[in-house]
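**Q** Coordinates only, no sequence provided:
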């Protein structure tokens, strides 16, 4: 079966972008690598061409010097890097699409008369304003450098980015990835596993689907083959790492292995990690979660990338087993734990039954394996514990509630913690009788589904794929 139909679940974004273009507004699209920005831009490009519009499409990664911009604009090289930018922006009758815009900025900053990135940004802003005054068509730009975009919209780059409408492209829903896999002939159970493993990333989903179909193996086995030596994702991540400094690569391995506090990184690096962490943030490879003024930690938002990091054998850090990688980084349970770690202030929501639930910033979040029980996630806050049972495969029934109660009691006995809340999370909902619902309320159990997870995710501001 030809795998040529991977573009799904982006109709709303396309409609929004086309609406902005109709109004001649400029748009900045941002999101993680592999999340579908390039595919989205290519789709918009094709629609505009079909409508008879003039479009100039630029891949920022492929522009290696200002001369490349002169070639694209079909102009003779004139003076310096400023002229290469002006030649592009003077194409008033073209909709200009620039994929990975920040890569283009960084390239231009290396050429005269620009001395740094700020100089490039100021000049592009002036050209953007001039183009708008002359009635030019829209400029659509994209970037994977989430930290760069965050700082750019708040600090010295803000004047430029005020010229653009901001559009965040988040992960696809688990349901959309599931439908994508089904569309390519994958069985229902395997389709659910692909949705879970890819964490909403269509690029990863495509690679897993291709591997499952080609080799007739399970989605989990397919993913591990992809991240093993010479696998497609191993090649992809290796190329990504080659563009980083040695200190940045080592920091990523540290964070992936749970050494994610600033002082822990500093102890292992033997130098101030601040400039390296800043660059990793700018490139969207790590996120800083600030709990309090003195307590911050770093996470790797791309869980498949984290799994690849864990699979690498690093001197003094070792190599992690497949099972440990799956438990710590892959799957729905690992994603929920990362969401809980991302809470920086008290979040108040209503659960599936309409009950009030408050989730505080946790000092620690981890899974627990006892003598005869396993707990998917425990969140600690002072001497209190929040116990979570996590269910992904279909709708949860009352037996999951009983399992949660039993595990919470055993944990409290073994660790001497007061259980503040017992929470059952079932992504696809519940199959419960009215009598069971009333009993759950009496027992003080809270129930969450995909709807509540997305609400928590929205409040944290960290996009993890729910």
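**A** It's in. It should be emphasised that the depicted structure is a prediction, and the values quoted were computed from it without experimental measurement. Numbers count the residues shown, from 1 in each chain.
**Q** hey, let's count contacts and neighbours off CA atoms from now on
**A** Fine.
**Q** surely residue 237 meets residue 305?
**A** Yes. Between residue 237 and residue 305 there is a contact under CA atoms under 8 Å: 7.1 Å.
**Q** Comparing those two, which residue is more hemmed in?
**A** residue 305 (21 against 16; other CA atoms under 10 Å).
**Q** elements contacting whichever strand or helix holds the more buried one?
**A** Secondary structure assignment for residue 305, by DSSP states H and E: helix 303-311. If you count contacts as 3 or more CA pairs under 8 Å, 6 or more residues apart in numbering; DSSP states H and E, helix 303-311 packs onto helix 219-227, helix 232-242, helix 246-256, helix 322-329.
**Q** if you set the cut-off to 6 Å instead, what comes out?
**A** If contacts are counted by 3 or more CA pairs under 6 Å, 6 or more residues apart in numbering; DSSP states H and E, helix 303-311 sits against helix 322-329.
**Q** Show me what the helix it packs on is packed against.
**A** helix 303-311.
**Q** Report the angle between the helix it packs on and helix 322-329.
**A** 140 degrees (axes from the mean of the first three to the mean of the last three CA atoms, to 10 degrees).
**Q** quick one: helix 303-311 to chain centroid distance?
**A** 14 Å (CA atoms, centre = their mean, to the nearest Å).
**Q** Now do it against helix 232-242, angle only.
**A** Using the same axes, to 10 degrees: helix 303-311 against helix 232-242 is 80 degrees.
**Q** can you pull the buried residues of helix 303-311?
**A** 303, 304, 305, 306, 307, 308, 309, 310, 311 (16 or more other CA atoms under 10 Å).
**Q** Quick one: end-to-end distance for stretch 190-206.
**A** 13 Å (CA to CA, to the nearest Å).
**Q** List the buried residues for it?
**A** Residues of stretch 190-206 classed as buried by neighbour count (16+ other CA under 10 Å): 190-206.
**Q** Same check on stretch 388-398?
**A** 388, 389, 390, 391, 392, 396, 398.
**Q** State the distance from the closest residue to the last one other than its chain neighbours to residue 101.
**A** Spelled out, that is residue 398. Nearest residue to residue 398, sequence neighbours excluded (CA to CA, 6 or more residues apart in numbering): residue 432, at 6.5 Å. Using CA to CA, residue 432 is found at 50 Å from residue 101.
**Q** Of the two, which one has the most company?
**A** With neighbours defined as other CA under 10 Å, residue 432 and residue 101 compare such that residue 101 has more, 22 against 14.
**Q** these two touch, right, residue 298 and residue 280?
**A** No. The criterion here is CA atoms under 6 Å, and residue 298 misses it with residue 280 at 10.4 Å.
**Q** And stretch 349-365, what's buried?
**A** 349, 351, 352, 357, 359, 360, 361, 362, 365.
**Q** before we go on, here's another structure to hold up against the first:
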């Protein structure tokens, strides 16, 4: 696979650090304890230059993250000397961070941003005022309040997005209009691995105006707002 080929190009210390990061060992001090006998500073620098990891400040701690979520999940499912393969449940918990990353990305938008969705439709995103992480309907990934109205976001990670996610967006839109009473500026379906054909057909037939974003669109949005590439 592509990921196997990538690992073959890396040094042993770089591979070891990547496997540890995929298991949640992500601070310098934690990595130092597990990576005895390697030049950790240089290894992290090499991985950062290659674009495989980045460094983020979370609270008082600085943590390292694998930039590609798919690669991180793949590493987590593989065995490495001293590290067992994670269970399906653990991998699922790992990739659920995708939803949190999307919320964090949209929370960073403080000026007008123009992006193109999977159907080449232009979406103008206004400055974001707040991001509701759980959502009023308890079904949505989040509700984003902007200067022009609400944006409803539903995320999917783990294969191409099924049409059931469109149903969820439509149900949530009805509830939001009744409960919050604010205008809906846009509804966005975010699927890292793209969309099934029947999902695309369902979106086109939907009474709700739904924009579609996959890995490529997300990465362009990240660059537009200066956020680390998901």
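**A** Done, it's in. Owing to the predicted nature of the structure, the values given are computational and were not obtained by experimental measurement.
**Q** circling back: of the buried residues of helix 303-311 of structure 1, which is the nearest to residue 428 of structure 1?
**A** Nearest to residue 428 of structure 1 among those, counting by CA to CA, is residue 303 at 21.3 Å.
**Q** Contacts made by the longest helix anywhere in structure 2 with the rest, please.
**A** Ordering each helix of structure 2 by length in residues (DSSP state H) puts helix 164-179 first. For helix 164-179 of structure 2, the surrounding residues in contact (CA atoms under 6 Å, 6 or more residues apart in numbering) are residue 137.
**Q** Stretch 10-17 of structure 2 now?
**A** Residues contacting stretch 10-17 of structure 2 (CA under 6 Å, 6+ apart): residue 43.
**Q** switch to 7 Å and redo it
**A** 7, 38, 43, 47 (CA atoms under 7 Å, 6 or more residues apart in numbering).
**Q** Against residue 70 of structure 2, how distant is the residue nearest to the spatial centre of structure 2?
**A** In structure 2, the residue lying closest to the centroid (CA atoms, centre = their mean) is residue 98, at 3.5 Å. Distance, residue 98 of structure 2 to residue 70 of structure 2, by CA to CA: 10 Å.
**Q** ditto for residue 146 of structure 2
**A** For residue 146 of structure 2 relative to residue 70 of structure 2 (CA to CA), the value is 30 Å.
**Q** would residue 298 of structure 1 count as being in a helix?
**A** No. Going by DSSP: H, G, I helix; E, B strand; the rest coil, the assignment for residue 298 of structure 1 is strand, not a helix.
**Q** who's in contact with the spatially closest residue to it that is not a sequence neighbour?
**A** The spatial neighbour of residue 298 of structure 1 that comes closest, neighbours along the chain excluded (CA to CA, 6+ apart), is residue 288 at 4.6 Å. Residue 288 of structure 1 sits next to 296, 297, 298, 299 when contact means CA under 7 Å, 6+ apart.
**Q** Surely the first one and residue 264 touch.
**A** No. Using CA atoms under 7 Å, residue 296 of structure 1 makes no contact with residue 264, being 11.3 Å away.
**Q** quick one: residue 134 of structure 2 from residue 142 of structure 2, how far?
**A** 6 Å.
**Q** again but with residue 166 of structure 2, I slipped
**A** For residue 166 of structure 2, the distance to residue 142 of structure 2 - CA to CA - is 15 Å.
**Q** looking at this, residue 393 of structure 1 is in a strand?
**A** No. If the criterion is three-state DSSP, then residue 393 of structure 1 is coil and not within a strand.
**Q** equivalent range in structure 1 for stretch 116-130 of structure 2?
**A** Across structure 1, the stretch matching stretch 116-130 of structure 2 (TM-score structural alignment) is residues 350-364.
**Q** er, stretch 171-190 of structure 2 actually
**A** Taking TM-score structural alignment, stretch 171-190 of structure 2 hits residues 406-425 over in structure 1.
**Q** Run the chain-centre distance for that stretch.
**A** 31 Å.
**Q** first to last residue in it, what's the distance?
**A** 16 Å.
**Q** likewise stretch 142-150 of structure 2?
**A** End-to-end for stretch 142-150 of structure 2, by CA to CA: 10 Å.
**Q** So residue 150 of structure 2: helix, strand or coil?
**A** Going by three-state DSSP: residue 150 of structure 2 is strand.
**Q** got it, and the one 3 residues further on?
**A** Using three-state DSSP, the structure places residue 153 of structure 2 in strand.
**Q** Under the alignment, what does it map to in structure 1?
**A** Under the alignment (TM-score structural alignment), residue 153 of structure 2 maps onto residue 388.
**Q** got it, and residue 69 of structure 2?
**A** By TM-score structural alignment, residue 69 of structure 2 lines up with residue 174.
**Q** Surely its match touches residue 194?
**A** No. Between residue 174 of structure 1 and residue 194 there is no contact under CA under 7 Å: 8.9 Å.
**Q** The residue nearest to residue 398 of structure 1 belongs to a helix, doesn't it?
**A** No. Counting by three-state DSSP, residue 432 of structure 1 falls outside a helix, being coil.
**Q** how near is it to residue 440 of structure 1?
**A** 10 Å.
**Q** which residues of structure 2 fall in helices?
**A** Counting by DSSP H, the helices of structure 2 are 2-8, 12-22, 28-34, 40-49, 69-76, 88-95, 97-107, 164-179, 197-205, 215-225.
**Q** Contacts for the first one, please.
**A** This points to helix 2-8 of structure 2. Under CA under 7 Å, 6+ apart, the answer for helix 2-8 of structure 2 is residue 15.
**Q** same question, the fourth one
**A** Contacting residues not belonging to helix 40-49 of structure 2 are listed as 13, 14, 32, 53, 54 [CA under 7 Å, 6+ apart].
**Q** I'd like the residues you listed laid out as JSON lines, including neighbour count.
**A** Below are the contacts of helix 40-49 of structure 2 laid out as JSON lines (neighbours: other CA atoms under 10 Å):
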{"residue": "13", "neighbour count": "17"}
{"residue": "14", "neighbour count": "20"}
{"residue": "32", "neighbour count": "16"}
{"residue": "53", "neighbour count": "21"}
{"residue": "54", "neighbour count": "18"}
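**Q** Could I get the residues you listed in a markdown table, plus columns for distance to residue 78 of structure 2?
**A** Converted to a markdown table, the contacts of helix 40-49 of structure 2 look like this (distance: CA to CA, whole Å):
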| residue | distance to residue 78 of structure 2 |
| --- | --- |
| 13 | 17 |
| 14 | 16 |
| 32 | 22 |
| 53 | 18 |
| 54 | 22 |
